[in-house]
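>>> Provide a 3D model corresponding to the input given below.
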Amino acid sequence: MTLVSPSRVIIEPIVRTALLEDLGLAGDLTSASVIPEDHQTTLAMVGRQPGTIAGLDAAELAFSLIDPDIKFERHIRDGHRVSPGDVIATVSGPARGVLTGERTALNFLGHLSGIASVTASLVQAIEGSSASIACTRKTTPGLRALEKYAVRAGGGVNHRFALHDAVLIKDNHVAIAGGILQAIRRAKAGVGHMVKIEVEVDTLDQLQQAMEEGVDAVLLDNMTCAQLREAVAMIDGRAISEASGRVTLSTVAAIAATGVDLISVGWATHSAPTLDIGLDVVAA
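All right, here's what the predicted structure looks like:
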């Protein structure tokens, strides 16, 4: 699958907001007072721990929005794995601008690479199965497009991006609607033919009702591996099967072995540790 980065139209407002937060009303007081205006420098972005890289477009924008004269040379692409000491990119140009954009660039690159790295470890753990690792809407407000891109960079796939993408009937919808059947029927009557419908089920009885009514996908929530295997047999290819809940690096392979199509993992986006990446001076 080809990795396609979000458009600059999407990324630029996110990066610009982060820079404005850092610059405030007075700008970078330290660089402006300590570094001569005409001074040039070269720094290297270096991996300090193993992981998978994502977010180079955002990192580059953090520098170019500060000063278009800054050059950002990539040595690897998003989706590639790095080892400690690997040079990811070289940044050169006006020293004030480089130092001003440094933290914002590293924040984006480290955060997104952390998500890509966690996703890659999950993907590796289920290698050989037919399942895919999917993200959820448990993302940082304002960063969803970038975080979901980082999941793709790690080899995962995206679930819906927002509430308007598709219908996902969850337990609270079912409870308020009065049951699985009522919720599914109202959804079918309320959306157009292009909108897919997924329903969350907690039991095999609920699953049977959902399959009798007909849906595009079924979210099998917090089921044991034995229940998942039975659920996959009941679905029998008539809908996409998605396992969710209790997914860890130590359990994901067993979940994948049940035959489910997707394994959704919320913590891959909301709790991934930042990948340690440094920006070291090459030429002062």
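>>> C-alpha only now, for contacts and for neighbours.
Noted.
>>> May I see the buried residues of the helix or strand where Phe108 lies?
Assigned by DSSP states H and E, Phe108 belongs to helix 95-125. Across helix 95-125, burial judged by 16 or more other Cα atoms under 10 Å covers 95-120, 122-123, 125.
>>> The next helix or strand after that helix packs against which elements?
Following helix 95-125 in sequence order, the next helix or strand is strand 132-134 (DSSP H and E). Counting contacts by 3 or more Cα pairs under 8 Å, 6 or more residues apart in numbering; DSSP states H and E, strand 132-134 packs against helix 95-125, strand 262-264.
>>> mind redoing it with 10 Å?
For strand 132-134, the packing partners by 3 or more Cα pairs under 10 Å, 6 or more residues apart in numbering; DSSP states H and E come out as helix 95-125, helix 144-153, strand 240-244, helix 252-256, strand 262-264.
>>> In TSV: the ones you listed, plus distance to Asp280.
As requested, these are exported to TSV (distance: least, Cα to Cα, whole Å):
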stretch	distance to Asp280
helix 95-125	10
helix 144-153	24
strand 240-244	41
helix 252-256	37
strand 262-264	37
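>>> nearest to Val191, of the ones you listed?
Ranking the helices and strands packed on strand 132-134 by distance to Val191, with Cα to Cα as the measure, places strand 240-244 first at 19.3 Å.
>>> mind listing the helices for the stretch 151-284 of the chain?
Per DSSP state H, counting those that start in this stretch, the stretch 151-284 of the chain carries helices over the ranges 171-177, 180-190, 204-213, 225-235, 252-256, 267-270.
>>> quick one: the fourth one to helix 204-213, angle?
If I follow you right, that is helix 225-235. Here the directions of helix 225-235 and helix 204-213 differ by 20 degrees (axes from the mean of the first three to the mean of the last three Cα atoms, to 10 degrees).
>>> before we move on, the earlier item: and the helices of the stretch 151-284 of the chain: which comes nearest Thr136?
Of all the helices of the stretch 151-284 of the chain, helix 267-270 sits nearest to Thr136, with 7.9 Å by Cα to Cα.
>>> One more sequence to fold, the one below, so I can look at both together:
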Amino acid sequence: MIVLPDSALDALLAQDVPYGDLTTDSLGLAGRPATMHFAARAAMVLAGTEEAVRLIEKAGGRLTQVLPSGTAVEAGAVFLESDGPADALHRAWKVAQTLTEYASGIATRARRIVDAVPGVTVACTRKNFPGAKDLSVKAVMAGGAVMHRMGLSETLLVFPEHRGFLSGPPGAWIADLRRKAPEKKIVVEAGSVEEAVALAEAGADVIQLEKLPPEAARAVIEATRHLTPAPVVAPAGGVTEANAAAYAAAGCRLLVTSAPFFGPPADVKVTLQPA
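Predicted structure coming up:
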């Protein structure tokens, strides 16, 4: 499981508490013994709890109990408990809560899609909120999904925006890509059944269908199953919890989605009180 580096967590604390906690300090609460626990207000899949612990520890608190990222909890479940000086727990409180809420929201949505399509791989795109890739990737994995691609440096994915600059038949530039990067799968995006079939026949390993319905995915699979090897047909764009099962029923074994990144955070209740 990914764990965010301390440098990133230090930066989060510095953003929220750059020059001390004016309210807590002015009330004279420094040093008073306190406890803090986090509980789920609704059923959720946890993500970011390891980072919440480190934030609490960095602020001067102590962990007493925590459930790991990837754990599914019911409403009301306490998943993190800590104690320490009141001023320390106040410093970590909101940063740790917010991080856990956003990460758990992504993980929960990812898990719902994964649960809707047993045996099918759910892959999330790189359309995470800019600057939050590490936490987003961790949340995706906590939800049981995988990453479609981390960025532009490690995968071959040819979009129509690339093909507009190319000349010659698809078979020629696909063969050229295979010579230049023989260890990589060649993924090509298609916007119609006809285009998808033509690209598969030209040698593409994976056909990514851009916002085509399940019946179109089925048509591509049936039209290309005679190829050796048959391409992987991966719907992308608009794949959600609501339609994932329809794509799986059409024969798709890989679903590409951005849906887990877009939605409300999970709701975490924090209780901070005197020990």
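>>> Mind checking how well the two chains overlap by TM-score?
Remark: TM-score between the superposed chains equals 0.90 [TM-score structural alignment, normalised by the length of the second structure]; 271 aligned residues with a Cα RMSD of 2.1 Å.
>>> so which of the helices and strands packed on strand 132-134 of the first structure gets nearest Phe63 of the first structure?
Nearest to Phe63 of the first structure, of those and by Cα to Cα, is helix 95-125 at 5.0 Å.
>>> what about the closest one, distance to the chain center?
Taking Cα atoms, centre = their mean, to the nearest Å, one finds the center of helix 95-125 of the first structure at 12 Å from the center of the full chain.
>>> In the second structure, what stretch matches that helix?
Mapped onto the second structure using TM-score structural alignment, helix 95-125 of the first structure spans residues 86-116.
>>> how much does the matching stretch stray from the first structure?
Compared with the first structure after the fit, stretch 86-116 of the second structure shows a mean deviation of 0.9 Å (mean Cα distance after the TM-score superposition for the first structure).
>>> Does Gly84 of the second structure touch Met36 like I think?
Yes - under the criterion of Cα atoms under 10 Å, Gly84 of the second structure makes contact with Met36 at 8.6 Å.
>>> Now for the aligned partner of Gly278 of the first structure in the second structure: which residues touch it?
Per TM-score structural alignment, the equivalent position to Gly278 of the first structure in the second structure is Lys269. By Cα atoms under 10 Å, 6 or more residues apart in numbering, the residues touching Lys269 of the second structure are 37-42, 76-78, 97, 101.
>>> Need the residues touching each of Gly84 and Met36 of the second structure.
Jointly contacting Gly84 of the second structure and Met36 under the rule Cα under 10 Å, 6+ apart are 56, 61-63, 274-275.
>>> Now, those that are in strands?
Counted as lying in strands by DSSP state E, out of those, are 62-63, 274.
>>> What lines up with Arg32 of the second structure in the first structure?
In the first structure, Arg32 of the second structure lands on His39 (TM-score structural alignment).
>>> neighbours of that match, just the number please.
11 (other Cα atoms under 10 Å).
>>> How about the contacts made by it?
The neighbours of His39 of the first structure, taking Cα under 10 Å, 6+ apart as the test, are 93-96, 284.
>>> mapped onto the second structure, which of those residues hold?
Using both residues aligned by TM-score structural alignment, their matches' Cα atoms under 10 Å, the second structure keeps these contacts from those: 93-96, 284.
>>> Next, count neighbours for Ala26 of the first structure.
7.
>>> now swap in Val87 of the first structure and tell me
As a burial measure, Val87 of the first structure scores 20 neighbours (other Cα under 10 Å).
>>> Show the contacting residues for Gly28 of the second structure.
Gly28 of the second structure sits next to 86-87 when contact means Cα under 10 Å, 6+ apart.
>>> export the contacts of Lys269 of the second structure to a markdown table and tack on secondary structure and distance to Glu210 of the second structure?
Converted to a markdown table, these look like this (DSSP: H, G, I helix; E, B strand; the rest coil; distance: Cα to Cα, whole Å):
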| residue | secondary structure | distance to Glu210 of the second structure |
| --- | --- | --- |
| His37 | strand | 44 |
| Phe38 | strand | 40 |
| Ala39 | strand | 39 |
| Ala40 | strand | 36 |
| Arg41 | coil | 36 |
| Ala42 | coil | 34 |
| Gly76 | coil | 40 |
| Ala77 | coil | 40 |
| Val78 | strand | 41 |
| Gln97 | helix | 36 |
| Glu101 | helix | 31 |
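>>> Quick check: ChimeraX command selecting the buried ones in these.
Buried residues among the contacts of Lys269 of the second structure (16+ other Cα under 10 Å), as a ChimeraX selection:
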select :37,38,39,40,41,77,78,97,101
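>>> Output the shared contacts of Gly84 and Met36 of the second structure as JSON lines; include the columns distance to Val220 of the second structure and neighbour count.
Below are these laid out as JSON lines (distance: Cα to Cα, whole Å; neighbours: other Cα atoms under 10 Å):
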{"residue": "Ile56", "distance to Val220 of the second structure": "51", "neighbour count": "25"}
{"residue": "Gly61", "distance to Val220 of the second structure": "56", "neighbour count": "25"}
{"residue": "Arg62", "distance to Val220 of the second structure": "56", "neighbour count": "20"}
{"residue": "Leu63", "distance to Val220 of the second structure": "53", "neighbour count": "18"}
{"residue": "Pro274", "distance to Val220 of the second structure": "63", "neighbour count": "12"}
{"residue": "Ala275", "distance to Val220 of the second structure": "63", "neighbour count": "12"}
